[in-house]
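[1] Give the three-dimensional model of this entry:
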Amino acid sequence: MGIYNVAAYITGYKDRAAVDLCLQGIYRQTHPIKSVYLLDNSPEALSVSRDRISTYWHQPENVGIGEGLKRAIAQALSEDCDFLWTFDQDSIPRPDCLETLLKTYQQLVSQRRPIGIVAPTPIDCLTGEIVMGAVFKRDRFLGCEPSVAGDFYECDAPITSGSLLYLAAARAVGSPRVDLFIDGIDLEYGMRLRQHGYFNIIASAAILDHHFGNPLQIKLFGIENTVLQYSALRHFYICRNHTYLETRYARGLFRLTGSLRRIKYALYEIVKICLYNRENWQNKVRSCLLGTYLGFRGKLGKM
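    The predicted model follows:
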């Protein structure tokens, strides 16, 4: 396998220990990393060691995930890198993760398939479950499960963390959307790559350990479910951005069914908040309602 120039990028926010663990996972890769970038969105700068961080941005006003990815892509392109490996701070790649991703990329390129993203298999550290990439079906995003056993499979949009972005594809389609701010950026960008003819791939053997919120297992209306303990801010952006994206990707009658699904989702989240996540519950309820309303109207940006 050839040596590719790979830059790694982390979005950090308030948690030094998580950023340190993510950095350690990056440094111990069996394939060399050319550069490491860190965007620190914390009000107070994280006191992480910067000896091996090539580029550090401190943004105390929190510029969001989309802006961070935009900067990292531009920086990696200026350094003539082949790939940008993107991370949330809550993820730790296993030592052979990058090597496996690059081998998968090389295998697919030899078959003349244009690749946008090669992503690992994220495993939730608390539940042991696989965090699936997404496919868009009719009026909504669904978790993508491999249809057959194999070394890799396609999806529309892998999660941001652990995704290995081919920078030639990024140059062709542009940067992720800044106005989505902190949620759904991976969905929009993955779909845009697909619409431009690129394939997004999940490599089964590349493993990423990922902390996916604070899950609480519940049974509501006879259905087993998982409640993630989100803040009011996160509820707002999830409801707004997913409503915006799903109602824009849906076509014909599916726009109506998609709109009804988003209303149902907001109401279901409100019920779960009132029953199981009551801290600051009034703001969380307002966030679900306001986010859904603004998503229908297409009002984006940081709020």
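
[2] C-alpha from now on. contacts and neighbour counts both.
    OK.

[3] Spit out the contact partners of residue 269.
    Taking Cα atoms under 8 Å, 6 or more residues apart in numbering as the contact definition, residue 269 lies against residue 288.

[4] Surely it is in a helix?
    Yes - counting by DSSP: H, G, I helix; E, B strand; the rest coil, residue 269 is part of a helix.

[5] And it, how far from residue 172?
    Taking Cα to Cα, to the nearest Å as the measure, residue 269 and residue 172 are separated by 38 Å.

[6] run this one through as well so I can compare:
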Amino acid sequence: MISNIAGVVVLYNPEEDIIDNVSTYYNSLQKLYVVDNSEVPSEKVLQELSKNFPHTEYHHLANNQGIAKALNIAASRAIEEGFDWLLTMDQDSQASEDMIPKLLEVSANIPKEQVGIIAPRYILETDSLDAEQSNLQEVDVAITSGNLLNLCAFKEVGPFREDFFIDYVDHEYCLRLKLSNYKIVINNKVLLYHKLGDSKSHSFLGYQVNASHHNFLRRYYITRNRLAVLKEFKIQFPQYYRNESTNNLREFIKIILFEKNKVKKIKSVYKGYLDFRRNKFGKYRHN
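    Alright, predicted model coming up:
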């Protein structure tokens, strides 16, 4: 157990495999905050969490208040209780062996006060481990799951952006950390096994192409929040801007070529664009 690290797992209608997932990192934490966005919590899952992981603190957010709200609650509680780091986990992610201690090895090369987030290498179901990677890699952004968040940096930079609700909460926060001169560091020797939506591989003109198959609601948030981040950070991070602008176009093409419910998803993309232009954020509302 590493005494200055707490963790948070954010739930939304979790399956029972959440217990196996949490068990891959729980023993490296002094405390785990469980923040549940499910409209109706699963009593069976709660009983199993309580039985298997005694050092937990449970918070239920009625009416699904989003991942940013959940992260802010956990970070604030961890600061109140004197922790230095907060491990942020999705319910679908599994840690590799000794992930947390290995992540902290970054501090042997980079002083803690310079690091905002230490992240693992993310392994998706469609990924191969053949490619060699350098040990430490400074990046612009990292996804939320598997991160060690420096809580001193959190106190300086401020909370996650709750009006984003879900998508691009992590990107926006990483870029904000970098503007405050904190580094986002990936330790490529540390692995996190992560499930990304309903990602599937498709054959197209002799190539294998991965499409995320996010539902229409996620397409709304991705479009709206991505455009907001691009607008906010275009000047400071031009390479990020170019990459994400390209991804925006590629994902739209993949929806047309490979995904189901194309019309509904395209309408959601358009609504996300309109709400971005109107500066209308927060939880999705039907109109």
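
[7] Any idea what the TM-score is?
    The TM-score (TM-score structural alignment, normalised by the length of structure 2) is 0.85; 273 aligned residues with a Cα RMSD of 2.7 Å.

[8] Could you tell me the end-to-end distance of stretch 92-106 of structure 2?
    Stretch 92-106 of structure 2 has its terminal residues 25 Å apart, counting by Cα to Cα.

[9] neighbours of the equivalent of residue 215 of structure 1 over in structure 2, just the number please.
    Correspondence of residue 215 of structure 1 to structure 2, assessed by TM-score structural alignment: residue 199. For residue 199 of structure 2, the count of nearby residues is 15 (other Cα atoms under 10 Å).

[10] Make sure residue 199 of structure 2 is actually in contact with residue 215.
    No - using Cα atoms under 8 Å, residue 199 of structure 2 is not in contact with residue 215; the gap is 11.1 Å.

[11] If you count neighbours, what's buried in stretch 64-83 of structure 1?
    By 16 or more other Cα atoms under 10 Å, the buried positions in stretch 64-83 of structure 1 come out as 64-73, 75-77, 81-83.

[12] from those residues, which is closest to residue 104 of structure 1?
    residue 83 (13.5 Å; Cα to Cα).

[13] Run through who's touching stretch 44-60 of structure 1.
    For stretch 44-60 of structure 1, the external contacting residues (Cα under 8 Å, 6+ apart) are 14-16, 19-20, 35-43.

[14] what do you get if the cut-off is 10 Å, keeping everything else the same?
    In this structure, residues lying in contact with stretch 44-60 of structure 1 by Cα atoms under 10 Å, 6 or more residues apart in numbering are 7-17, 19-20, 23, 27, 34-43, 61, 68, 71-72, 75.

[15] now do stretch 232-244 of structure 2
    Stretch 232-244 of structure 2 is contacted by residues 139-141, 172, 175-176, 178-179, 226-231, 245-248, 250 when judged by Cα under 10 Å, 6+ apart.

[16] Now list the buried members of those.
    The buried subset of the contacts of stretch 232-244 of structure 2 (16+ other Cα under 10 Å) comprises 140, 141, 172, 175, 176, 178, 226, 227, 228, 229, 230.

[17] Residue 96 of structure 2: which of those residues is nearest?
    Each of these was checked against residue 96 of structure 2 using Cα to Cα; the closest is residue 141, at 21.1 Å.

[18] for that closest one, helix, strand, or coil?
    Three-state assignment for residue 141 of structure 2 (three-state DSSP): coil.

[19] which one in structure 1 is aligned with it?
    Mapped onto structure 1 by TM-score structural alignment, residue 141 of structure 2 lines up with residue 157.

[20] Could you find the closest non-adjacent residue to its match?
    Closest residue in space to residue 157 of structure 1, ignoring its immediate chain neighbours: residue 190 at 4.2 Å, by Cα to Cα, 6 or more residues apart in numbering.

[21] Can you give me the neighbour number for the one you found?
    Residue 190 of structure 1 has 26 neighbouring residues, counting by other Cα under 10 Å.

[22] again, but for residue 121 of structure 1
    Residue 121 of structure 1 has 25 neighbours, counted by other Cα under 10 Å.

[23] Would you agree it is in contact with residue 97?
    Yes - under the criterion of Cα atoms under 10 Å, residue 121 of structure 1 makes contact with residue 97 at 9.4 Å.

[24] list the residues that contact both of those two?
    Overlap between the neighbourhoods of residue 121 of structure 1 and residue 97 consists of 162, 203, 205, 206, 207, 208, taking contacts as Cα under 10 Å, 6+ apart.

[25] which of these are buried?
    When burial is judged by neighbour count using 16+ other Cα under 10 Å, the buried members of those are 162, 203, 205, 206, 207, 208.

[26] What I need now is these written out in CSV, including distance to residue 55 of structure 1 and secondary structure for each item.
    Below are those laid out as CSV (distance: Cα to Cα, whole Å; DSSP: H, G, I helix; E, B strand; the rest coil):
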residue, distance to residue 55 of structure 1, secondary structure
162, 19, coil
203, 28, strand
205, 30, strand
206, 26, strand
207, 26, strand
208, 23, strand
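
[27] sorry, back to before: what residue of structure 2 matches up with the residue nearest to residue 157 of structure 1?
    In structure 2, the residue equivalent to residue 190 of structure 1 is residue 174, according to TM-score structural alignment.

[28] Would you confirm that its match contacts residue 150?
    No - contact status for residue 174 of structure 2 versus residue 150: not in contact, 11.7 Å apart, counting by Cα under 10 Å.

[29] what touches both of these two?
    The contact sets of residue 174 of structure 2 and residue 150 overlap at 116, 117, 182 (Cα under 10 Å, 6+ apart).

[30] Residue 220 of structure 2: which of those is nearest?
    Using Cα to Cα, residue 117 is the member of those that sits closest to residue 220 of structure 2, with 27.2 Å.

[31] doesn't that closest one fall inside a strand?
    Yes - residue state for residue 117 of structure 2 (three-state DSSP) corresponds to a strand.

[32] Which of the contacts of stretch 232-244 of structure 2 fall within helices?
    Among those, the subset assigned to helices under DSSP state H consists of 172, 175-176, 178-179, 226-231, 245-248, 250.

[33] Can you pick out the most distant pair from the residues you listed?
    In these, two members sit farther apart than any others by Cα to Cα. They are 179 and 250, at 27.9 Å.

[34] Tell me who's in contact with the residue nearest to the spatial centre of structure 1.
    Structure 1 has residue 160 as the residue nearest its centroid, 2.8 Å off, counting by Cα atoms, centre = their mean. Residues in contact with residue 160 of structure 1 (Cα under 10 Å, 6+ apart) are 65, 69, 85-88, 117, 119, 133, 184-187, 189-190.

[35] if we go to structure 2, which of the residues you listed are intact?
    Contacts from the contacts of residue 160 of structure 1 that recur in structure 2, judged by both residues aligned by TM-score structural alignment, their matches' Cα atoms under 10 Å, are 65, 69, 85-88, 117, 119, 184-187, 189-190.
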